[in-house]
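A.B. asks: Provide a 3D model corresponding to the input given below.
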Amino acid sequence: MEGDCLWDVGIRDGDIIAADRAGKRRLGRAVLAVVEGAVMAKILRKRDGRFYLAPANSHEPYPDIELTEDSEIWGVIAGVVRRYDLA
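C.D. replies: Sure thing, here's the model as predicted:
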């Protein structure tokens, strides 16, 4: 994971995320998606009949990203591995 757009749900920059491709893609769940060739992890939301990806970071003004016909949700984020540098 690169970036801190999911900070409020406990996913940090540098974390390794596991995505469940068979997981239910429900609103409010963290998902791994491809939008315009970019892989991103965000929260699946719906507003005014349209689906979009939203950040979960109350400290940074990340934009929502609307899903298009070309967008693909790869899976639901099912787990996180964090490496600690003890040195």
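A.B. asks: C-alpha only now, for contacts and for neighbours.
C.D. replies: Fine.
A.B. asks: quick one, what contacts residue 31?
C.D. replies: 19, 25, 41-44, 73-77 (Cα atoms under 8 Å, 6 or more residues apart in numbering).
A.B. asks: mind redoing it with 6 Å?
C.D. replies: Residues near residue 31 by Cα atoms under 6 Å, 6 or more residues apart in numbering: 41-42, 75-77.
A.B. asks: next: residue 38.
C.D. replies: With Cα under 6 Å, 6+ apart, residue 38 has no contacts at all.
A.B. asks: how far away is it from residue 84?
C.D. replies: 27 Å (Cα to Cα, to the nearest Å).
A.B. asks: and what of residue 22?
C.D. replies: According to Cα to Cα, residue 22 and residue 84 sit 30 Å apart.
A.B. asks: I'd like the structure of this one too, to check against the first:
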Amino acid sequence: MPKTLKSELYPLFSCSISAGFPSPASDYIDQRLDLNQYLGMHSEATFFLRVQGDSMQGAGIFDGDLLIVDRSVQAKSGNVVIAVVDGEFTVKRLQRRGGITWLKAENPAYRPIEFKDGQELEIWGVVSHVVHKP
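C.D. replies: From the prediction side, this is the model:
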């Protein structure tokens, strides 16, 4: 079951971290960071889902990653979405062209999900951010 986002403030250091040569670090916190505000999330409509599988590796989404999903965003063709297909949740890229809708995996080992009469599709939310598991 998806988890809702709790609004909290996290410490934000005033200095940037060097990705090259080490630099002297400051020992104080400049301000508090609200992830809802920083990431543009709507706390009432934002959920976390854990990824299981490798069908979205080409989109930089890997097994064990945490997806931040916004249900308040209107899904457009090309968005990575959480879809409910015949009652089952899946993460795929939404594709629409010429009145036809399908869900595309980002791994050539998986075929697109094309919809036939009687098949049920619900776009549950749009993936707004991916948190990689260390």
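A.B. asks: which non-adjacent residue is nearest residue 34 of structure 1?
C.D. replies: In this structure, residue 34 of structure 1 finds its nearest non-sequential neighbour in residue 72, 5.2 Å apart by Cα to Cα, 6 or more residues apart in numbering.
A.B. asks: burial count for the aligned partner of the one you found in structure 2?
C.D. replies: Residue pairing (TM-score structural alignment): residue 72 of structure 1 is matched to residue 122 of structure 2. Here the number of neighbours of residue 122 of structure 2 (other Cα atoms under 10 Å) works out to 13.
A.B. asks: quick one: which helix or strand includes residue 122 of structure 2?
C.D. replies: Following DSSP states H and E, one finds residue 122 of structure 2 within strand 121-131.
A.B. asks: which residues in structure 2 form helices?
C.D. replies: Residue ranges of the helices in structure 2, as given by DSSP state H, are 35-38.
A.B. asks: distance check, residue 127 of structure 2 against residue 81 of structure 2.
C.D. replies: Per Cα to Cα, residue 127 of structure 2 is found 5 Å from residue 81 of structure 2.
A.B. asks: gap between the match of residue 72 of structure 1 and residue 71 of structure 2?
C.D. replies: Taken as Cα to Cα, the spacing of residue 122 of structure 2 relative to residue 71 of structure 2 amounts to 12 Å.
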